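**Student:** only the shape, not the letters, is given here:
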């Protein structure tokens, strides 16, 4: 990562993370180690610093399609139980060290079966890694809960199967479902049977929508598929008229705001894929000011060279966010998490609010 200073206050702030891809957050050294163990010879670099730089530069292209191509290497080293376990454990440890007290990490089981694993074995290896990572983090004084979202790839045809896997493991650390991948040409309604199944089973799900594609993607995700949250949702601003003194919301944006539909926004990632032009101009601040249910997220920590602390610091430095704004967004994230209400409330009251109170922030006045 490039030199960047996260202030002591932001570093100490308790954080909640809803949109973080497991295969987008590997440590460069881990990729090199596992590649050597399994005989994977296609890495573009074998020095950790060089490999780290390659991922960031390749992802910093302004193209979502090019951004997604970097995942070929991370997915390649996540094809064994040992590799998946290590990646999941280190994910929990890295997030905890960043001050994250609750995280939902998403991954696509269908992408980790090339080595002969079943999707059940994939889920169990990742779950084991998260649990051991949580325990090791707690022993080091960093309390964190990491839950999984199972993702189906929108260009494939296994969404119903993965939805069933989500329900099967919902009492073992899997809290929801997602679809991901290139939006253009692959609308969420292609997987309508999976979403209808999840609704019948009282299971929660989010949908990547409104990142590289516009309002139709968001509309379908909500009105046809019934998404509980929107992954990114950046393009909702296309339905907000800012030409007057007071912004005017269209029917869809008003529906999202009034329904308190959470937006899983990822500033650095959006800059890389061209969904936003700068931190200062990122729609997240306008949406915050308009009281949408905004959350701050990392998306892919490796490709974006980021952490949750860095995402928050960028907003403080370049978009004039305050610690009170960060507290508000963190509580938004916990309100929107896919764990039971009582568990969400406990994290808010026992960790988030006391953590910010120690920094002198006890409330938020819009």
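**Tutor:** Okay, I see it. Predicted, not measured: the structure shown is a model, and the values here were computed from it.

**Student:** please count neighbours and contacts with C-alpha atoms only from this point.
**Tutor:** Noted.

**Student:** contact partners for residue 151?
**Tutor:** By C-alpha atoms under 8 Å, 6 or more residues apart in numbering, residue 151 lies in contact with 106-109, 162, 177-180.

**Student:** that should have said residue 13, apologies.
**Tutor:** 99, 352, 355-356, 359 are the contacts of residue 13 under C-alpha under 8 Å, 6+ apart.

**Student:** can you tell me how far it sits from residue 297?
**Tutor:** According to C-alpha to C-alpha, to the nearest Å, residue 13 stands 14 Å off from residue 297.

**Student:** check which element follows the helix or strand residue 160 falls within along the chain.
**Tutor:** Using DSSP states H and E, residue 160 sits in helix 159-168. Next helix or strand after helix 159-168 toward the C-terminus (DSSP H and E): strand 174-180.

**Student:** count of residues packed around residue 140?
**Tutor:** Here the count is done by other C-alpha atoms under 10 Å, and residue 140 has 12 residues near it.

**Student:** state the distance from it to residue 81.
**Tutor:** When distance is defined by C-alpha to C-alpha, residue 140 is 25 Å away from residue 81.

**Student:** same question for residue 95.
**Tutor:** 21 Å.

**Student:** please apply the same query to residue 55.
**Tutor:** In this view, residue 55 and residue 81 are 24 Å apart by C-alpha to C-alpha.

**Student:** with residue 292 instead?
**Tutor:** Separation of residue 292 from residue 81 (C-alpha to C-alpha): 40 Å.

**Student:** before we move on, back to that, which of residue 95 and residue 81 has more residues huddled nearby?
**Tutor:** Per other C-alpha under 10 Å, whichever of residue 95 and residue 81 has more neighbours is residue 95, with 27 against 20.

**Student:** presented hereafter is structure B, for comparison with structure A:
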């Protein structure tokens, strides 16, 4: 593969067989996945001062800040990515490179999650921002196709849960549903900003038969997940790692609370992001991360990078960590990938075709 177009993901051995497995990425923030060199170039154009001007030094700063345990420092990392994503050309470039990085990671379906309301500091409105991102996604897919690689992408538009724009973002998503937008989300500070505060947006989207995922169960606990699923009607849960607080299970034996049993019985997908959860304190180590116990109990777990830049990760790296530190095998990785594709925000016929033509054959060709 052309390393100039499709660079091997950070922290991944180019010969790792996991890299060649077909993958799905559902929880993957656009503003958390920029290339450091791109940030440096865009910051120069925008007149934005960075904490470091060398790409390698900047990558190290992002990693150190995200792993500091200091929430203020962690949030500062996003200020430096969002600051350089305020023009149409910048958004298009970032989205294009985001697609190429997915291809390099072995991903054949990916959803780009981002908040249009955070990209209006220059002369863009939210519609123009969505169009610019879609142009980049389309360009990335076309470049991949020319290289003989298959990838399909979609946008998930995110409302900020501490703001009052969620209905406007929901209406924006509906305006662009036939030109690349596939879902809606709310994100931001979870504690003190419950999903039900955005019920007007969710009710509107449900009437429009439009897919919804909600960040819940990361910084806040079971009540946040309950509201997301039972009050706001989310089809998927972003993170959801703290569902374990509603169960008493040791070595596969024990009891599930009402909500945990509902999530399991109805196979509500959990968009789990192991490395990111360690950074935010939602888990202590990969070996002890709840994703493995949830998998063993039959929950619909999926494996995601969350923020590729801040966590210096990729789907391949997350899978490698689970294999090396949590005892996962190839069948576990396939199970999680089937779960992810099964709940992707694309039509059923596309999901079935991907399973038959890409996912199953791809796993059959590789032996870990």
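**Tutor:** Looks like it came in fine. Owing to the predicted nature of the structure, the values given are computational and were not obtained by experimental measurement.

**Student:** the helix holding residue 160 of structure 1 corresponds to what range in structure 2?
**Tutor:** Mapping helix 159-168 of structure 1 onto structure 2 (TM-score structural alignment) gives residues 166-175.

**Student:** cool, and stretch 80-91 of structure 1?
**Tutor:** Taking TM-score structural alignment, stretch 80-91 of structure 1 hits residues 87-98 over in structure 2.

**Student:** likewise for stretch 214-225 of structure 1?
**Tutor:** Aligned by TM-score structural alignment, stretch 214-225 of structure 1 corresponds to residues 221-232 of structure 2.

**Student:** give me the contact list for that stretch.
**Tutor:** With C-alpha under 8 Å, 6+ apart as the test, stretch 221-232 of structure 2 has contacts from 194-196, 199, 202-203, 214, 216-217, 234-235, 237, 240, 242-243, 245-246, 259.

**Student:** residues near the aligned residue in structure 1 for residue 55 of structure 2, how many?
**Tutor:** Per TM-score structural alignment, the equivalent position to residue 55 of structure 2 in structure 1 is residue 48. Residue 48 of structure 1 sits with 16 neighbouring residues when counted by other C-alpha under 10 Å.

**Student:** mind checking how far residue 48 of structure 1 is from residue 26 of structure 1?
**Tutor:** Taking C-alpha to C-alpha as the measure, residue 48 of structure 1 falls 11 Å from residue 26 of structure 1.

**Student:** over to residue 72 of structure 1?
**Tutor:** As judged by C-alpha to C-alpha, residue 72 of structure 1 and residue 26 of structure 1 stand 13 Å apart.

**Student:** compare these two and say which is more crowded by neighbours.
**Tutor:** Higher neighbour count among residue 72 of structure 1 and residue 26: residue 26, with 25 against 13, using other C-alpha under 10 Å.

**Student:** list the residues that contact the more buried one.
**Tutor:** Contact analysis of residue 26 of structure 1 by C-alpha under 8 Å, 6+ apart lists 74, 87, 90-91, 301-302.

**Student:** hmm, back to that, please compute how far the helix holding residue 160 of structure 1 lies from its chain's middle.
**Tutor:** The chain centroid and the centroid of helix 159-168 of structure 1 are separated by 20 Å, computed with C-alpha atoms, centre = their mean, to the nearest Å.

**Student:** mind listing what's buried in it?
**Tutor:** For helix 159-168 of structure 1, the neighbour count (16 or more other C-alpha atoms under 10 Å) marks 159-160, 162-167 as buried.

**Student:** between the residues you listed, which sits nearest residue 148 of structure 1?
**Tutor:** In terms of C-alpha to C-alpha, no member of the buried residues of helix 159-168 of structure 1 lies closer to residue 148 of structure 1 than residue 166, at 9.2 Å.

**Student:** my guess is that closest one contacts residue 150, does it?
**Tutor:** Yes: assessed by C-alpha atoms under 8 Å, residue 166 of structure 1 is found in contact with residue 150 at 6.3 Å.

**Student:** anything in contact with each of these two?
**Tutor:** With C-alpha under 8 Å, 6+ apart, residue 166 of structure 1 and residue 150 have common neighbours 174, 176-177.

**Student:** specify which member of the residues you listed is nearest to residue 269 of structure 1.
**Tutor:** residue 177 (21.0 Å).

**Student:** and the closest one, what pairs with it in structure 2?
**Tutor:** Going residue by residue (TM-score structural alignment), residue 177 of structure 1 aligns to residue 184.

**Student:** that match: what's it in contact with?
**Tutor:** Residues near residue 184 of structure 2 by C-alpha under 8 Å, 6+ apart: 156-159, 170, 173, 210-214.

**Student:** next: residue 332 of structure 1.
**Tutor:** Applying C-alpha under 8 Å, 6+ apart, the residues near residue 332 of structure 1 are 262, 293-295.

**Student:** quick one on the thing from earlier: in strands, which of the contacts of stretch 221-232 of structure 2 fall?
**Tutor:** 214, 216, 237 (DSSP state E).

**Student:** wouldn't the second one be in contact with residue 236 here?
**Tutor:** When you say that, I think you mean residue 216 of structure 2. No: checked against C-alpha under 8 Å, the pair residue 216 of structure 2 and residue 236 is beyond contact range at 9.8 Å.

**Student:** out of these two, which sits in the busier spot?
**Tutor:** residue 216 (32 against 27).

**Student:** now stretch 156-167 of structure 1, how far from the centre of its chain.
**Tutor:** With C-alpha atoms, centre = their mean as the basis, stretch 156-167 of structure 1 stands 19 Å off its chain's centre.

**Student:** what's in contact with that stretch?
**Tutor:** Counting by C-alpha under 8 Å, 6+ apart, 109-110, 120, 149-153, 174-177, 179, 191, 193-195, 197-198, 201, 203 sit against stretch 156-167 of structure 1.
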